[in-house]
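Asks: need a 3D model of the following:
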Amino acid sequence: MAAICVFCASSRTLDRRWLDLAAETGAELARRGHTLVSGGGCVGMMGAVADGARSAGGYTLGVIPQALVDLEVADLASDELLVTDGMASRKTLMIEKSDAFLTLPGGLGTLDELFEVWTTATLALHAKPMVLVDADGFYRPLIDWLQTLADRHFLKPAGLGLLTVAPTVRSALDALDSRLT
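Replies: Just a heads-up that it's a prediction; the model follows:
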């Protein structure tokens, strides 16, 4: 089984449906025998995905910078919690510890993580699969803009093709599983 890194929102003010989506994601990862790699937080979707994984018997690995530990938002229930000195080293360690990446709805931090992983893939620094979950069309405007970048030659079609877009958690995990075997 694989270590799947999930990028998602850590906001405390999200609609319940997003928290449920994250919990479903964690539980489905665990049912498939995968390890969850997360940003190590206990709030928002990040906390919900970890709780969902543990509720289904999954193993959770959190990676969190000391500054967020100091703010008391660390997922202390993680099976393994790695503390870094900053956000950049957090992303680097998350990439190193993961076999694949799944992006759920989120804000700037989520997009930063997605683009870091995607950019390093376009530079052939890794060949790990990446799937974006476009639940309820959440990412449709971003996907359209990225296509415009490709149409205008700011993004190579091969680079655009490195990111798989899926409408549901189940189809996203099916896509990851097919690339991991």
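
Asks: from here on, contacts and neighbour counts on C-alpha atoms
Replies: OK.

Asks: now do the helices in this protein.
Replies: For the chain, the helices defined by DSSP state H cover 16-31, 44-55, 66-70, 87-97, 108-122, 140-151, 157-160, 169-180.

Asks: and of the ones you listed, who's closest to residue 37?
Replies: Shortest distance between residue 37 and the helices of the chain, using C-alpha to C-alpha, is found for helix 87-97: 7.0 Å.

Asks: tell me if I'm right that residue 98 and residue 4 touch.
Replies: Yes. Here residue 98 reaches residue 4: they are 5.6 Å apart, a contact under C-alpha atoms under 8 Å.

Asks: and these two? which has more neighbours close in?
Replies: residue 4 (27 against 19; other C-alpha atoms under 10 Å).

Asks: correct me, but that one touches residue 99?
Replies: Yes. The pair residue 4 / residue 99 is scored as a contact, 5.9 Å apart, by C-alpha under 8 Å.

Asks: hang on, isn't residue 9 packed against residue 47?
Replies: No. The pair residue 9 / residue 47 is not scored as a contact, 9.3 Å apart, by C-alpha under 8 Å.

Asks: please give the structure of this sequence too, so both can be compared:
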Amino acid sequence: MQILRNTESMATIRNVCVYCGASHGSDPRFTSEARALGLSLAQSGVGLVYGGGGIGLMGEVATAVALNGGHVTGIIPEFLISRERAFAHDAELIVTQDMHERKRLMFERADAFVALPGGVGTLEELVEQLTWAQLGRHSKPILVLNTDGFWDPFLKLLDHMRDTRFVRETNPVNLLMARDASEVLPLLRAAVAPLSDEALDTPGDAEAVARM
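Replies: So this is what the prediction gives:
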């Protein structure tokens, strides 16, 4: 049986969903790398999809995209508008009824996912995308921007899960890692490049693509 794919949509990074904190954190590099990522997205013509807030690293990424001529899509639940101060620059702002609708729309509008430093909300969003990918529900690349080793404890936890056989080679967790913002788009594009190959011939191959 031949499995056909929309290779154009799979192989192109048009919009990147960025998960990150609503605060700046303790390290000034968190802020500078967030700004650098926003600039990189704008200069590359890649749109930003994010949580819609105007504070913390969220606001830094979105401001850098907007001020450099990029497209920003902010998706924020109504109850967070006053708490996180909806983004004030030129952007497409979508207000949702709840967090579930927010996450669904962020997923649908993104071709890849990047997690910057953040708190439990950022971690939850990252792990959800990893879970869906592991279950074969999507093949969009997922990456952490590991500024000054912020994500090292999480990466070690994943290694521990593999060592104790809760994550197996037959059902892997595939997570890309960049050390600075300049690496993000090249890594994402390299991850989707294999998906532009010709159509697959067997269901087994299709399953392999879902695990990438």
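
Asks: coming back round to it: what is in contact with residue 98 and residue 4 of the first structure at once?
Replies: residue 37 (C-alpha atoms under 8 Å, 6 or more residues apart in numbering).

Asks: ok so, going back, which one of residue 9 and residue 47 of the first structure is surrounded by more residues?
Replies: A count of neighbours by other C-alpha under 10 Å puts residue 47 above the other of residue 9 of the first structure and residue 47, at 28 against 24.

Asks: neighbours of the closest residue to that one other than its chain neighbours, just the number please.
Replies: Using C-alpha to C-alpha, 6 or more residues apart in numbering and skipping the chain neighbours, the partner closest in space to residue 47 of the first structure is residue 41 (5.8 Å). Residues near residue 41 of the first structure, counting by other C-alpha under 10 Å, number 26.

Asks: residue 41 of the first structure matches what in the second structure?
Replies: Mapped onto the second structure by TM-score structural alignment, residue 41 of the first structure lines up with residue 53.

Asks: correct me if wrong: that match contacts residue 59.
Replies: Yes. In this structure, residue 53 of the second structure is within contact of residue 59 by C-alpha under 8 Å, at 5.9 Å.

Asks: list the residues that contact both of these two?
Replies: By C-alpha under 8 Å, 6+ apart, the residues touching both residue 53 of the second structure and residue 59 are 22, 87.

Asks: hang on, the earlier thing: for residue 129 of the first structure, find the nearest of the helices of the first structure.
Replies: Going by C-alpha to C-alpha, the one of the helices of the first structure nearest residue 129 of the first structure is helix 169-180, 6.4 Å.

Asks: and the angle for the closest one with helix 16-31?
Replies: With axes from the mean of the first three to the mean of the last three C-alpha atoms, to 10 degrees defining the directions, helix 169-180 of the first structure sits at 40 degrees from helix 16-31.

Asks: circling back: overlap in contacts, residue 4 and residue 99 of the first structure.
Replies: Joint contacts of residue 4 of the first structure and residue 99 (C-alpha under 8 Å, 6+ apart) do not exist.
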